[in-house]
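>>> here is a sequence with its predicted model. Questions after.
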Amino acid sequence: MKKRKTISNNRNLLRLLYNSYLPKVVNCAIDINLFDVLAQKELSLKEISGKINTVETITEALLDVLVAVDLIKINEGKYSLLQTANDFFLDVSKANIVSTVKNFSGSAGPFDNLKAVLREGPPVFNDRMWTNANSIASMEHQQYGGAIQNVLAFIRTIPEFKACKKMCDFAGSVGYFSFEFIQENPQIESHVYDLSEVCDLAKEMKKDEEYYNRITYHDFDMASNRSFGSGYDLFFGSHFLYKFNAERTLVEFFKQVNQAMNSGGLFVSNHITSNPDGENDVTLSIVELMTRCIGYPTHQLAEIDLKTALKKAGFGEFRTKYLADEAPYPTLLLSAVKIMEI
């Protein structure tokens, strides 16, 4: 067995990169007169969107970013300016730095069309955006900057993991988590389910890696498929449950997972979550705005929503680990055991 090379955590670097989008976001807020509108009085989300003629869901995400960086505050559903925004982002202020902000806002990034998205709404989400080799490789490299290490540290603490033999790596891309899980528990055979384009690339990209013969790739699309095998001791999912929760289909999906698992089987989840204290996190709010701008409903899954859905689908015996300092954005690692048939 090859010894793993130690890789440092990329959380601080990712936070730096996400924060680099802030001038673009602030400049857009200036451009649509958001600060000027709020200079007049406290307003609700609906009132703000009506006055500046924007889409509420995208406006809400934009406001969350501005709250997180202390330019705007929210109190009982009403938004208002904080002193910094009042002093520096209003045309009437002698100290306004609007032109300076514009000088920091040039990019070819995800917020170049933010103003248009605010006015017209987001495009239809492209669910094939991660199906090319460059995107897959980029995603995998980012996972090795801390996410995989965090999941491995968590799963080592779960006694049931060592007894697992058959695993479903759902929406598992090229199987980078599967390869690492097999190193931890060599008796595991993993079944990776993802879009056909991803599976074809995985077979080419991973064919020379150790443990490739212990992984089977299955073409799968939730739009047309409903079965993802059976007899699993371990079901793992990372960053794919958000849309199910937003569309109120999470319980239905977990019931399918229950039917695919052996009694006593282990479910493990790795997802971005909301801050438990309710405060806005800068990086988290930027990620959420980016997500809504590309037409995806959300990139957060609250712990209470995840546990409630799992309980309704026959799971219990929860273990959780909340990652704050160890990840670039609030992350929840959760395991659950199948305790009843559905």
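Perfect, thanks for sending it.
>>> alpha carbons only for contacts and neighbour counts from here, please
OK.
>>> what does stretch 193-200 contact?
Stretch 193-200 is contacted from outside by 131-132, 168-174, 217-221, 228, using C-alpha atoms under 8 Å, 6 or more residues apart in numbering.
>>> got it, and stretch 319-338?
By C-alpha under 8 Å, 6+ apart, stretch 319-338 touches 9-12, 14-15, 146-147, 150-151, 154, 258, 261-275, 281, 283-284, 303, 310, 314-318.
>>> now do 7 Å
Stretch 319-338 is contacted from outside by 11-12, 14-15, 258, 263-275, 283-284, 314-318, using C-alpha atoms under 7 Å, 6 or more residues apart in numbering.
>>> for it, what is the distance to the chain centroid?
Stretch 319-338 sits 12 Å away from the centroid of its parent chain (C-alpha atoms, centre = their mean, to the nearest Å).
>>> next up, a structure to set beside the first:
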Amino acid sequence: MLVTTPQTDFEPIHSMLMNNSLSSKAIIGAVELHIFDRLDGRALTAAALAEEGGWVTTRLEPLLDILVAADLLTRNNGEYTNTPVASEFLVTTAPLYQGDCMALTMRFASSVENAIAELVAGGEVDRTEADNGWALEKVMEGTAQDACGVALPRVVQLVAGLPGFHDFRTMADVGGNHGHYTMGVLEQNPDMRGTIFDLPHVAEQSRLRCERFGFGDRIATQGLDFRKQALPAGQFDLILMSHILYGFKGDLGSTLGKIADGLKPGGWFVSHHFSRHQTNGGEMAKASLELITRLAGYPSHFIEQEELSEHLASAGFTDVRFEPVSAKGLGLMTAARKPA
């Protein structure tokens, strides 16, 4: 029989496949074309913008309409201009520009998206390429933009509010990469010094970046693979991890023990990672993040308060604190103290 009447509605699935895939790539394309730069503080018609950029008006106009639907542009009387969020995050000269971060996210996602069936069926996952990539300038800039756009100010605020913070003199940033968390904390305490521990080829680039930002005399970098090596014992008032702890989810007990060993008595451990129990992230966002994480060879991207509290207690930590990074995301900040 050639004609079969559907008993359910497939249209929402079809729309999701079309809208989600195309809209994200349209936004990346608009960033690459510097559309938000051209419309910052200006209102232009599609024809005027196309003439200015050397583009095809009939192709540009639907792209602009996607950006309107995404709340990145407004359209009034046929003229387009940036929304506040576009001006803050998508204009290349803006302090919180996220273009490199978005491109990095898309590249990472596509590396596993195109092999979902193969990887679910047991295909090999090679993390060597990902490890090597952390030292690339574009990757480091993308991760820095991600931090600055969301978590960095909140994590720094939490650290600066810890009891005894102004007496801190040393900190370790494990997997510190771009160094912005270390630099942000040190800005709050001029008597502190920091050490960024990362894979050896990453640590060298971290050093150069910190020097460029004027912290060369206050931040040292050291090559270290925390999966196989330990931090110097009893040296730090603060040990910080941002989106690193999830990589050790399969062995949290011994990992937190190594962290405790690196702290001075009375020192603090602070972690920033994702939690499923953050209520406003959206179930699709949580499921998508977890799929990408597991396909990339990690056990999970989520660590919940209950699980972490248990392991922190077993490692001897006290005064455990949890705070969400924001009201709308999945980020969870954790602080715990080693007894004096």
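Perfect, thanks for sending it. The structure displayed is predicted, hence computed values, not measured ones.
>>> TM-score for these two?
TM-score of the superposed chains, computed with TM-score structural alignment, normalised by the length of structure 2, equals 0.65; 247 aligned residues with a C-alpha RMSD of 2.7 Å.
>>> quick revisit: among the contacts of stretch 319-338 of structure 1, name the ones in strands.
Mapping the contacts of stretch 319-338 of structure 1 onto strands (DSSP state E) picks out 263-272, 315-318.
>>> now which residue in structure 2 aligns to C199 of structure 1?
Taking TM-score structural alignment, C199 of structure 1 has A203 as its aligned residue in structure 2.
>>> so which pair among the ones in strands among the contacts of stretch 319-338 of structure 1 is furthest apart in space?
Greatest spatial distance among these (C-alpha to C-alpha): S263 and I272, at 27.7 Å.
>>> more neighbours: which of these two?
Looking at S263 of structure 1 and I272 with other C-alpha atoms under 10 Å, you find the greater number of neighbours at I272, namely 25 against 16.
>>> what does the more buried one correspond to in structure 2?
Under the alignment (TM-score structural alignment), I272 of structure 1 maps onto F274.
>>> F254 of structure 1 too?
Checking TM-score structural alignment: F254 of structure 1 goes with L256.
>>> next up, the contacts around that match.
L256 of structure 2 makes contact with 312, 315, according to C-alpha under 7 Å, 6+ apart.
>>> wasn't it part of a helix?
Yes - looking at L256 of structure 2 with DSSP: H, G, I helix; E, B strand; the rest coil, it is inside a helix.
>>> buried ones in stretch 162-178 of structure 1, by neighbour count?
Residues of stretch 162-178 of structure 1 classed as buried under the neighbour-count rule (16 or more other C-alpha atoms under 10 Å) are 164-178.
>>> revised request: answer the last question for stretch 200-214 of structure 1.
200-203, 206, 211-212.
>>> what are the ranges of the strands in the stretch 101-250 of structure 1?
166-170, 189-194, 215-219, 232-238 (DSSP state E, counting those that start in this stretch).
>>> out of these, nearest to A29 of structure 1?
Judged by C-alpha to C-alpha, the one of the strands of the stretch 101-250 of structure 1 that comes nearest to A29 of structure 1 is strand 232-238, at 32.8 Å.
>>> ok so, going back, wait, which of the ones in strands among the contacts of stretch 319-338 of structure 1 is closest to L241 of structure 1?
Minimum distance to L241 of structure 1 across these is 7.8 Å, recorded for H271 (C-alpha to C-alpha).
>>> excluding sequence neighbours, find me the nearest residue to the closest one.
Spatial nearest neighbour of H271 of structure 1, chain neighbours left out: H239 (5.0 Å); criterion: C-alpha to C-alpha, 6 or more residues apart in numbering.
>>> thanks again, I'm all set now.
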